[in-house]
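Participant: here is my input; please provide its structure:
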Amino acid sequence: MGRVTRILLVDDQALVRAGFETILSSEPGFDVVGQAKDGAEGVRLAAELQPDVICMDVQMPVMDGLEATRAICAADGHAAVLMLTTFDRDDFLFDALSAGASGFLLKTAEPEQLIDAVHALARGDALLSPEVTRRVIERFAGATGSTDAAVTTGEMLAAPPSPVLVDLTDRERETLLLLARGRSNAEIARELFVGEATVKTHVSNVLLKLGIRDRIHAVIWAYEHGVVAPRG
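Facilitator: Next up, the predicted model:
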């Protein structure tokens, strides 16, 4: 039997929690280990139950999902948080990512999308559509036009490595640059003339060495640390 994914549900609506539990419990390998009716209870249960994935509502009484996510991610690097909301708003998206969430899904999504999202976060992946990834890059790069990085791969490798990048190999630095441009693993593999399995290894090494939760936070990290910059 494979590894069981432990899931915590945090939502102030009992019917929503019950619906999510029904959907997720039907998937082999998923175990809903707890439910919380507000963010404060979610923080407490996250510490007590040690779930792998937390499905977190944004707007709740006592403590909202953003504050709860920030507290959970600060205290524990294990659980991945999937933010769920009825509102497709950029401010919720960016605040959730800044708080440490690894995925963002609308409550209007199909049940299969929720299951796929939990699987993705349990694997250590981030869950954002290409369109949302582009919005993230534009936001954190401060881009007004093209979101391509102003530094080429060759220029990045020719320049003395930044102190924050000194532990990365040349290939890992190339991979980080391409991640920051929003490239998928398949696209990175084509550009670097390597297999996708090799790219996955490079991505994992980048995240591990830089202490980053997932690939979407690698995008944010790269722009915030000046590794790449938007074209002016």
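Participant: please make it C-alpha for all contacts and neighbour counts, starting now.
Facilitator: Fine.
Participant: check which residues of the one helix or strand M156 maps to are buried.
Facilitator: Using DSSP states H and E, M156 falls within helix 153-158. For helix 153-158, burial by neighbour count (16 or more other Cα atoms under 10 Å) applies to 153, 156.
Participant: now find how far off-centre that helix is within its chain.
Facilitator: Offset of helix 153-158 from its chain centre (Cα atoms, centre = their mean, to the nearest Å): 27 Å.
Participant: need the longest helix for this protein.
Facilitator: Scanning the chain for the longest helix, with DSSP state H as the assignment, gives helix 196-210.
Participant: and after it, which helix or strand comes next?
Facilitator: helix 215-224.
Participant: quick one on the thing from earlier: helices or strands up against the longest helix of the chain?
Facilitator: helix 170-180, helix 185-192, helix 215-224 (3 or more Cα pairs under 8 Å, 6 or more residues apart in numbering; DSSP states H and E).
Participant: contact partners of the helix holding M156?
Facilitator: With contact meaning Cα atoms under 8 Å, 6 or more residues apart in numbering, helix 153-158 is reached by 170, 173-174, 177.
Participant: next, the second sequence, to be compared with the first:
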Amino acid sequence: MTELIRVVLADDHDVVRRGLAGLIESTDDLEVVGVARDGREAVELVREHRPHVAVMDLQMPVLDGVEATRAIVDGDTGTEVLVLTSFSDHARIDAAIEAGAVGYLLKDAEPEALLDGIRAVARGESPFDPRAARRLLTRAARSEGAGPPAASTLSPREAEVLRLVVDGLLNKQIAGRLGITERTVKAHLTSAYQRIGVADRTQAALWVQRHDLDAPGG
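Facilitator: Predicted structure coming up:
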């Protein structure tokens, strides 16, 4: 029997929490193991239950979603964070990605898109809402036309990981090649995606080839 994907939800609105919990529990492959009203509760529930995925709102009391994400990632529980927020939260979204979130979806997404996003995170993928991804691509294009290329914003390690993606290596293989954990590889990839304005490995590989990323950092 396939293991259920365990999920912790974090949102400060009762209606949203109940709606999300009901949606997830209506599936055969997902289960809610904890529901948090603020970031601190989310961190505690993740430590207790060690779910596969934490679905994280960003604007919450006590501890916001960005700091909660950072605490979960630093806690090395094996839990991946999927941000679920509003389209206007650009600054917080960027901060959450920097803190280690592996993807983000918008609260007005179709229910099935959210469920698929949770499943994608559990598989080791990085789902991004198409509208938000388009914004990242537009922003990256503008930054390339107005100043230094986006490649210059990549850290040497992010550039190295991207080059290995182009070589066709999977996350596990990249981790072995570089002597780091798969979780660290995912964190580098997610950060790199955000910096260069792409949403997945295919777009990242095309970007690297287009920008001739030969040397560390660009």
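Participant: between the helices and strands packed on helix 196-210 of the first structure, which one is closest to V10 of the first structure.
Facilitator: V10 of the first structure lies closest to helix 215-224 among these, at 22.7 Å (Cα to Cα).
Participant: list the buried residues of that closest one.
Facilitator: For helix 215-224 of the first structure, using 16+ other Cα under 10 Å, the buried residues are 215-223.
Participant: what does the longest helix of the first structure rub up against?
Facilitator: 164, 167-168, 171-173, 175-176, 185-186, 188-189, 212-215, 218.
Participant: give me the buried positions along that helix.
Facilitator: Neighbour-count burial for helix 196-210 of the first structure [16+ other Cα under 10 Å]: 196, 199-200, 202-207.
Participant: if we can go back for a sec, which part of the second structure matches the helix holding M156 of the first structure?
Facilitator: When helix 153-158 of the first structure is aligned against the second structure using TM-score structural alignment, it corresponds to no residues at all.
Participant: now swap in stretch 104-115 of the first structure and tell me
Facilitator: Matched against the second structure by TM-score structural alignment, stretch 104-115 of the first structure falls on residues 104-115.
Participant: what's the span of that stretch, first residue to last?
Facilitator: Using Cα to Cα, to the nearest Å, one end of stretch 104-115 of the second structure lies 12 Å from the other.
Participant: what two of the contacts of helix 153-158 of the first structure are the furthest from one another?
Facilitator: That would be D170 and L177, which, of these, are the farthest apart (Cα to Cα) at 10.7 Å.
Participant: the closest residue to D52 of the first structure other than its chain neighbours: how many residues sit nearby?
Facilitator: Distances taken as Cα to Cα, 6 or more residues apart in numbering put A79 closest to D52 of the first structure, at 4.6 Å, once the chain neighbours are dropped. The local packing of A79 of the first structure (other Cα atoms under 10 Å) involves 25 other residues.
Participant: which residue in the second structure lines up with A79 of the first structure?
Facilitator: A79 of the first structure maps onto T79 in the second structure, by TM-score structural alignment.
Participant: does S191 of the second structure touch A95 like I think?
Facilitator: No - with contacts counted by Cα atoms under 8 Å, S191 of the second structure stays clear of A95, the gap being 10.0 Å.
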